[in-house]
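Visitor: build me a model:
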Amino acid sequence: MYLYVKAVHVFAVVLLIGGILLLAMTLRNTHPRIDERSRRFVEGVLRWDTIVTTPALAVVWLAGFTMAFGAGWDTSIWLLLKTIPAVFLTGLHTVEADMLRRALRGGVELPALVRHAPAATLIAVAAIAWLAVGKPF
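Guide: Okay, the predicted model is just below:
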């Protein structure tokens, strides 16, 4: 059963990271003004976020908790450390989606975190992968 949950978890992670990067790049490339052509694209990105990325986020957390408690890793230091970038990515997804919705309503100033979101996402994913695969602690 563990391997099936792990497969679902990895698949959901791929969808989630793809969605977070899509949001980040859309924000960067449509900022500061969204014309009519861009508006249709942004609306499509937000639909994808609602239908695919957000449910993938829920599956990542549920499958992750299932694996952690099922394997007895709930008190492992590597897992506790892994939650830091995982929570960061969850928050980043929320901020990006909200900023893109606000950008559709009018101009929005992108904070530094959002401007650097693609790099921050990749760094967080690298940290998670290192901790999950290597289990160094």
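Visitor: drop to CA atoms for contacts and neighbour counts, all remaining ones
Guide: OK.
Visitor: what residues are up against Thr30?
Guide: For Thr30, the contact set (C-alpha atoms under 8 Å, 6 or more residues apart in numbering) comprises Ser38.
Visitor: report the separation between it and Val114.
Guide: 13 Å (C-alpha to C-alpha, to the nearest Å).
Visitor: can you tell me the element Val14 falls in?
Guide: In this assignment (DSSP states H and E), Val14 forms part of helix 2-30.
Visitor: now do the helix or strand where Leu92 lies against helix 2-30, angle only.
Guide: Using DSSP H and E, Leu92 falls within helix 77-105. Interaxial angle of helix 77-105 relative to helix 2-30 (axes from the mean of the first three to the mean of the last three C-alpha atoms, to 10 degrees): 40 degrees.
Visitor: tell me the SS of Arg40?
Guide: For Arg40, the assignment made with DSSP: H, G, I helix; E, B strand; the rest coil gives helix.
Visitor: for comparison, sequence B:
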Amino acid sequence: MQFSTFIGLALGTSASLVAADFPKANEYTTHDCSGDLNYGHHTFDLHEITMDDTTHSVYQAGTSWYFFSGKSENGGYCEGKFLGKTKSDTPACLDLDNTVAGERIRCMCNPLIGLGNGGMNSCDDFATE
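Guide: Modelled structure (predicted):
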């Protein structure tokens, strides 16, 4: 009985650790990622996240992200101007209206999804610096 309890705890703990590493992009209506969650995105294959027009900040983690000024539609794909990407000093909470001077982040793309086309990723198709 003790052995099966230990195995159960070990499996539960390892599953939660793996899930913690999934890409995350949780949207909030505030500018500082506080308050109630507006939209939550947290899955291993998270690729393009379009920001709802009522969202003003996003808590991002688990991957690097490319930022874009446009979106095709809610739930669509990134378009518009490439605004940059996360760096080692990028805060986890991004103010969508003020992170990039004079621009609003309307879409984020996870470059790790689709990686492998000669070193290109699926976000590189429309990201130029």
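Visitor: drop the TM-score for these two in here.
Guide: Remark: TM-score between the superposed chains equals 0.27 [TM-score structural alignment, normalised by the length of the second structure]; 63 aligned residues with a C-alpha RMSD of 5.1 Å.
Visitor: related to what we said a few turns ago, which parts of the helix holding Val14 of the first structure are buried?
Guide: Judged by neighbour count (16 or more other C-alpha atoms under 10 Å), helix 2-30 of the first structure contains these buried residues: 5-6, 8-10, 12-13, 15-17, 19-28, 30.
Visitor: my guess is Ile49 of the second structure meets Cys109, correct?
Guide: Yes: look at Ile49 of the second structure against Cys109 with C-alpha atoms under 8 Å: they come within range, at 6.4 Å.
Visitor: quick revisit: show me what the following helix or strand past the helix holding Leu92 of the first structure packs onto, helices and strands only.
Guide: Helices and strands here follow DSSP H and E; after helix 77-105 of the first structure, the next one along the chain is helix 112-115. Here helix 112-115 of the first structure touches helix 2-30, going by 3 or more C-alpha pairs under 8 Å, 6 or more residues apart in numbering; DSSP states H and E.
Visitor: off-centre distance for the helix it packs on?
Guide: Offset of helix 2-30 of the first structure from its chain centre (C-alpha atoms, centre = their mean, to the nearest Å): 6 Å.
Visitor: pull the contacting residues for Leu21 of the first structure.
Guide: Ala117, Pro118, Thr121.
Visitor: nope, Gly80 of the second structure is what I meant
Guide: Phe68, Ser69, Gly70, Lys71.
Visitor: now Met67 of the first structure
Guide: Per C-alpha under 8 Å, 6+ apart, neighbours of Met67 of the first structure: Tyr2, Val5, Lys6.
Visitor: now those residues in JSON lines, with distance to Arg39 of the first structure?
Guide: What follows is the contacts of Met67 of the first structure, written out as JSON lines (distance: C-alpha to C-alpha, whole Å):
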{"residue": "Tyr2", "distance to Arg39 of the first structure": "42"}
{"residue": "Val5", "distance to Arg39 of the first structure": "37"}
{"residue": "Lys6", "distance to Arg39 of the first structure": "37"}
